[in-house]
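Undergrad: I'd like to go over a predicted model; first the sequence, then the structure.
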Amino acid sequence: MEIRVQSEPFDAGDALTRFSQGHKDVGAIVSFSGLVRVDGGLRYMEIEHYPGMTAKAITALAEQAVARWDLRDLLVIHRYGRLEPGAQIMMVATAAAHRAAAFEAADFLMDYLKSRAPFWKKEVGADGAAWVAAKDEDEAALDRW
């Protein structure tokens, strides 16, 4: 299990290749990369966090996923700092004996990272800056878990 919270960009292909190596006991590896959307005049997004709290919260979430879906391994990378449109924000990869577990665990991790991980996002555009508020659909997505 690897959790990385970093300001630096990452290469999702390289991260997935390294994650996949040596997993001869799995039947499925699922990955997802989240990007900064190009939305209505967005210049950049600023993501803030408290390092100790963030790492602890993501680790607890990852441990829940490993236990619930019997994952062999998982990877979570989440960036902070100033991110331009098109930049990668995060990546999740899960490895399991069967594809259903790998897909479900990845989906669970993405839903909880979006709604519960302690990151604060501010969007900066031509009209100024605004903190990103929680969305009803993101909160509703948690109900299925």
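TA: In hand now; what should we look at? Numbers count the residues shown, from 1 in each chain.

Undergrad: Could you use CA atoms for every contact and neighbour count after this?
TA: Fine.

Undergrad: tell me, what residue is most central in this protein?
TA: By CA atoms, centre = their mean, the mean C-alpha position of the chain lies nearest to residue 90, the distance being 4.3 Å.

Undergrad: let's bring in a second one:
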Amino acid sequence: MAAVEPVVRVQADDFDIATENARLTEGRTDVGAVVTFTGLCRDEGGTLAALELEHYPGMAQAEIGRIAREAAERWPLTGLTVIHRHGKIAPGENIVLVVTASAHRQAAFEAANFLMDFLKTRAPFWKKEHRRDGTEGGWVEARDIDDKAAERWHKT
């Protein structure tokens, strides 16, 4: 069986989770599980006005596509969608969406988890904080915990 062709979009506009979910399931009877992960902009300290996500056009979509195709080859998926936003995103707004569909739940869960681990570490996005007081919080550094999470997928 050939791997599914993932849908990958990098966009400034928000996305609708229900619409994206329906695209993978509408008219299908072979889907037994859909896992949806939505990453949101959070403001833990109450000082964030927006998180600005910059990317290298073309390169970001290509790298996400490569990661998504790897997931589609590793797990028996019936559908896969990855959407990552760029631009200024306010706290509480959507940043990223991963939707995996499969005949069985384990494949859908594992593929979604794999995708998020690698999106956090390999997708070429840079995050800059803008604070409510008008100052810039600077660029957000990569976290070791994200690298460690991605390492587990290299183990046999």
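TA: Sure, I can see it. Just so we're clear, the structure is a prediction, and the values are computed from it rather than from any experiment.

Undergrad: just to revisit the earlier point, surely the residue nearest to the centre of structure 1 forms part of a helix?
TA: No: counting by DSSP: H, G, I helix; E, B strand; the rest coil, residue 90 of structure 1 is not part of a helix but strand.

Undergrad: counterpart of it in structure 2?
TA: When structure 2 is aligned by TM-score structural alignment, the residue opposite residue 90 of structure 1 is residue 96.

Undergrad: and the closest residue in space to its match that isn't next to it in sequence, what is it in contact with?
TA: Counting by CA to CA, 6 or more residues apart in numbering, residue 84 is the residue found nearest to residue 96 of structure 2 once chain neighbours are left out, at 4.5 Å. Going by CA atoms under 8 Å, 6 or more residues apart in numbering, residue 84 of structure 2 touches 9-11, 95-97.

Undergrad: quick one: furthest residue from the center of structure 2?
TA: Distance from the C-alpha centroid of structure 2, by CA atoms, centre = their mean, peaks at residue 133 (29.5 Å).

Undergrad: distance of the closest residue in space to it that isn't next to it in sequence from residue 143 of structure 2?
TA: Residue nearest to residue 133 of structure 2 in three dimensions, not counting chain neighbours: residue 47, with 7.6 Å by CA to CA, 6+ apart. Separation of residue 47 of structure 2 from residue 143 of structure 2 (CA to CA, to the nearest Å): 21 Å.

Undergrad: Show me which of the two is the more surrounded one.
TA: Of the pair residue 47 of structure 2 and residue 143, residue 47 is the one with more neighbours under other CA atoms under 10 Å, namely 15 against 10.

Undergrad: The alignment partner in structure 1 of residue 144 of structure 2: neighbour count?
TA: Matched to structure 1 by TM-score structural alignment, residue 144 of structure 2 sits across from residue 136. The tally of other residues near residue 136 of structure 1 (other CA under 10 Å) stands at 8.

Undergrad: give the contact list for residue 136 of structure 1.
TA: If a contact means CA under 8 Å, 6+ apart, then residue 136 of structure 1 has no contacts.

Undergrad: how far away is it from residue 63 of structure 1?
TA: Distance from residue 136 of structure 1 to residue 63 of structure 1, by CA to CA: 26 Å.

Undergrad: check which helix or strand covers the residue nearest to residue 96 of structure 2.
TA: Following DSSP states H and E, one finds residue 84 of structure 2 within strand 77-85.

Undergrad: Am I right that residue 123 of structure 1 sits in a strand?
TA: Yes: the assignment for residue 123 of structure 1 is a strand, going by three-state DSSP.

Undergrad: Distance of the aligned partner of residue 59 of structure 2 in structure 1 relative to residue 8 of structure 1?
TA: Under the alignment by TM-score structural alignment, residue 59 of structure 2 pairs with residue 53 in structure 1. Counting by CA to CA, the gap from residue 53 of structure 1 to residue 8 of structure 1 is 19 Å.
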